[in-house]
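Novice: Take a look and give me a structure for this.
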Amino acid sequence: MTTTADVLVIGGGGSGMSAAISAATSGATVILLEKCPKVGGSTAMSVGSFTAANTSYQYRAGVNDSIELFVADMKVANGQFEERENKELRRVLAENAGPTVEWLSSIGVQFLGPTPEPPYEKPRMHNVLPNSSAYASALLGECRKRGVDVRTSMRVDRLLRNAAGEIIGTRANGTDFFGRRGVILATGDYSASIEMKAEFVGNAAAKIPPVNPNSTGDGLKLGNDVGGIMVQMDRLYEGLRFAPSKRPDPIKILPSHPLLSTAMRLVVERLPKNLLAYVIRGALTSWVGPNNTMYQAGAILVGHSGERIANEDSDKLMARAAAADEKNTAYMIFDERVARKFSAWPNPVSTFPGVAYAYVDDYKRYRPDVYHRAQTIEELATSIGVTSSVLKSTVEEWNADVATGVDSRFGRQHLGDGVSEGPFYALGPMNAYITLADGGLAVDTQLRVTQANGEAIPGLWAAGSTGQGGLQLLNHGLHIGWAMVSGRLAGRNVAHAPKRLDLEATENVPVN
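Specialist: As a prediction, this is how the structure comes out:
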């Protein structure tokens, strides 16, 4: 089997497969190396929304959008982080997201949308059907159609350079692979690297497990070892999620096939909105933790001991506190007043914006394993498996703090109305997870990996989270958008790069 191609792609998630297809359709031969037994990466594990402007979905829905409005809304979503934004890459994303949705549609990916996504002015969120595995299925099928040599269970451990200092290939499983025109790093983020989380964020964050255990920052290390710089490495998405349901998920169990996706789109576009929301609530209560607004109304978070564990104003602090305990378990406790408030619009417990909203009774219906209701705090403690005297003392202390207006334990600012009106409720167990990390290699607008002086490293490109380059991506659907957009652009650019004549490796650069 050949180990040399025009383009070598490392990583088989959404960005890597998009890069491989783009390079192949630009006339290049392509080898893709994926360390896991199957492709898909974090893309196949995501909710799957793709935020984009100027799509045919928007046109059919009568939405008049523009690139300038899209950029303006991203500025609003960034808030205090706007000063950190890589504005050149944001423009690349805004201009190419719409065409990339159309491209995905052309290879069999179907979307529901566009749906609203506050604080955006225009509906831009396109939700993949039937689930995010549709990306992996369609992209892998297109890779095979375009002749991409996809090899799984191939862990890359070093980059190869020639005498001129150009990146010419990699070593994986003891074999050297070469890319005559270039190498693309598309291995995802570092959310599963305990060492990198500890180094860049801290030991408390390092203890939080990742959603994707394979996101170990391999591409970041590879790029950094040959002179690339890592930026925005302090940004992790830390939060609480409900423990996985033992019931089959009606959305995730659906097989991914273009014909099924097309049929689903035609059906759901014609379903009454209230019926569609009802269908999706089962999945919604499985995937998403409760909104922070419940804590602002008076709910508290307790650990398996029955004591409060963190300042509930902060997702990060709650996640770190839960993960600090070996059981990584927490429960939200609230009373009848909060339950009433979060039983109807405009106060959902959890939400897919513009698509479906889940309320307290939906958890009783769809997730009885995480729904607890009792007439007394002592009975509620028994239901969730904590010591009744401890939980009672915790609630009494909290109610006393609410009465004085000061959280004596953690300094929480939004106290709400306390936990005093029965019956009483708990949602949980919940576990702490890191959904993703926003750090990535610095890249230019051609997706070439750059050094500290701004010069591109010859022969090396990066896409997706590996090449995020300082983008903020602070609203739903932007990470998937950047994965596909950057992958397509990187693949095209490498395919058009000049061939290197010297493919003899003179320097092996190991991963740290």
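Novice: CA atoms for contacts and neighbours, from now on please.
Specialist: Will do.
Novice: ranges for the strands of the stretch 351-500 of the chain?
Specialist: 356-358, 371-374, 424-437, 440-441, 448-450, 456-462 (DSSP state E, counting those that start in this stretch).
Novice: Out of those strands, which is closest to Asp189?
Specialist: Closest of the strands of the stretch 351-500 of the chain to Asp189 is strand 424-437, at 5.8 Å (criterion: CA to CA).
Novice: for the closest one, packing partners?
Specialist: Identification of packing neighbours for strand 424-437 by 3 or more CA pairs under 8 Å, 6 or more residues apart in numbering; DSSP states H and E yields strand 236-242, helix 315-324, strand 330-335, helix 336-341, strand 371-374, helix 377-384.
Novice: Just send those back as a markdown table, with distance to Leu473 and mean neighbour count too.
Specialist: Shown next, in a markdown table, are the helices and strands packed on strand 424-437 (distance: least, CA to CA, whole Å; neighbours: other CA atoms under 10 Å):
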| stretch | distance to Leu473 | mean neighbour count |
| --- | --- | --- |
| strand 236-242 | 12 | 22 |
| helix 315-324 | 18 | 23 |
| strand 330-335 | 28 | 26 |
| helix 336-341 | 31 | 18 |
| strand 371-374 | 33 | 20 |
| helix 377-384 | 37 | 19 |
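Novice: For the comparison step, fold the sequence that follows:
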Amino acid sequence: MSETLDLLVIGAGACGMAAAITAHDAGGAVAIVEKRATPGGNSSLSTGSIPGAGSRFQVAAGISDSPERMIADLENIAGKHDADHLTALIARECGPLCEWLIDDLGARMELITDYRHIGHSVERLHAPKSRRGQDLVDDLLRFVADRDIPLAVGNGAERLLIDEGGSVVGAVVEGVEIHARKVVLATNGFAANSALVAQFCPEIAEVEYFGALGSTGEAIEWGQSLGAALGNMAAYQGYAAVAYPQGQLLSWTTIEKGGVLVGADGRRFGNEDDGYSGFAAKVHGQGEFAWAVYDSRIHDVALAEEEYAEMARMGAMKWANTAEELAKAAGLPATILADTIAAYNTVAQAGEGDAQNRRKFAMAPLQAPFAIARVKPGLFHTQGGLMVDEDARVLREGGGIIDNLFAGGGAAVGISGHAGAMGYASGNGLITALVLGRRASLRAMQDIKAAA
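Specialist: Model prediction:
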């Protein structure tokens, strides 16, 4: 490691590793520090899904897509918010990003054509074959190791180093000063900091957090101490169906392909078309638990996802040949659940909106044998953070930038709307992490070379 690094990356999730790889390949001296004993953060807990509008993989599959279409999709779900400039940037860069990961680096990913998931009008998600974010993280770790980029786990940054002119010049890590020409904050969001969640996202503050434990909001606090602007701080990613007691995500494919969620009274309580994030607050509002109801055909589709297959082996779902038997297996009112399924099947057969205004029925009506799984809502990721420009430079409240400081991923403002979870589209967290991580390093190295 050189005496003064070109780039110090704080955080070893997808954002931090993408930033480090990009800086190294541009000729920079770079190192990563990570406070947790294991790298990956929320990236490891995700499905590893990355939107890639206009990628060559879509073209090969005959899927017509473009950045403009993705911008329209994102604006449709999230509306206008504090980071509209990033929505356009990310839509332009996500296709080339997927090609960089797969073609240039060798990531084990593929275009998903089995489903679109919430927020996308065409199949544009690219993910590991396993649908596990850990596989993407393992690939990134391999790329970091291949380049001999120093990665120090169990080494938390305590504060930023600031010179007399107010520029960031490094960080104090476990009591040691590490000097760097540029610093990237890739520390994830603040969902594991209950005080910050209560302050900025009160509607979800009582919901259990299921994300990475390292998401404690240091970037927000460091940035605020330097006068950084914040954006979209009330936005978050929820998940409506965390299997209980397994504590793993019940694949939303079970709902997207035609399943429903019911409460303890056996009745549906909202429009599942809102998606796994947007529907989380609705699940929280109706009671402690909900139950996902679907059928064996949908189950067979979801089995292609490793995590779901693992949960099936764990017995997360119960089976029955009638709605009444299904209710008995789950401890729900038999007559009411049977009526709920029958009413839903009627509108699904007709393809018309029902009392909950659902419009997408996919493989429904549901057919025996039926499956049911007990679930609860969860908080997974905050979607607000430090305001940054298109080069991921941290912006000051009132204008200007904080010299030498960049942010990406959960540390930076997201593109999932101004508040709540309804603006979250699948892949928004990872795509923000990877695009901004790369943009930060490219701009940092450009500035360093220009000043040489």
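Novice: Report the TM-score for the pair.
Specialist: The TM-score (TM-score structural alignment, normalised by the length of structure 2) is 0.77; 416 aligned residues with a CA RMSD of 4.1 Å.
Novice: taking the strands of the stretch 351-500 of structure 1 together, which one is wrapped up most tightly?
Specialist: For these, the largest average neighbour count (mean count of other CA atoms under 10 Å) is found in strand 440-441, namely a mean of 30.
Novice: May I see the helices and strands packed on strand 424-437 of structure 1 organised as TSV, with distance to Leu471 of structure 1 added?
Specialist: Putting those into TSV (distance: least, CA to CA, whole Å) gives the following:
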stretch	distance to Leu471 of structure 1
strand 236-242	13
helix 315-324	20
strand 330-335	32
helix 336-341	37
strand 371-374	38
helix 377-384	41
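Novice: Go through the ones you listed and name the closest to Gly470 of structure 1.
Specialist: Nearest to Gly470 of structure 1 among these is strand 236-242; the distance by CA to CA comes to 13.2 Å.
Novice: so how far is the closest one from its chain's centroid?
Specialist: Relative to its chain's centre, strand 236-242 of structure 1 lies at 11 Å (CA atoms, centre = their mean, to the nearest Å).
Novice: Counting by contacts, list what that strand packs against.
Specialist: Using 3+ CA pairs under 8 Å, 6+ apart, the elements in contact with strand 236-242 of structure 1 are helix 273-287, helix 315-324, strand 424-437.
Novice: With distance to Gly219 of structure 1 added, can I get those in TSV?
Specialist: Shown next, in TSV, are those (distance: least, CA to CA, whole Å):
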stretch	distance to Gly219 of structure 1
helix 273-287	28
helix 315-324	26
strand 424-437	13
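Novice: Minimum distance to Arg265 of structure 1: which of these has it?
Specialist: Among those, the nearest to Arg265 of structure 1 by CA to CA is helix 273-287 (11.6 Å).
Novice: Now the element after the closest one, going C-ward?
Specialist: Following helix 273-287 of structure 1 in sequence order, the next helix or strand is helix 293-296 (DSSP states H and E).
Novice: Name the residues of the following helix or strand past that following helix that are buried.
Specialist: The helix or strand immediately downstream of helix 293-296 of structure 1 is strand 300-303, counting by DSSP H and E. By 16 or more other CA atoms under 10 Å, the buried positions in strand 300-303 of structure 1 come out as 300-303.
Novice: before we move on, what about stretch 130-145 of structure 1?
Specialist: Neighbour-count burial for stretch 130-145 of structure 1 flags 130-140, 142-143 (criterion: 16+ other CA under 10 Å).
Novice: what's the distance between it and the middle of its chain?
Specialist: Centroid separation for stretch 130-145 of structure 1 versus its chain: 18 Å, with CA atoms, centre = their mean.
Novice: Check what contacts it and list those residues.
Specialist: The contact list for stretch 130-145 of structure 1, computed with CA atoms under 8 Å, 6 or more residues apart in numbering, reads 13-14, 17-18, 20-21, 39-40, 43-48, 107-109, 128, 149-150, 251-252, 254-258, 260-261, 264.
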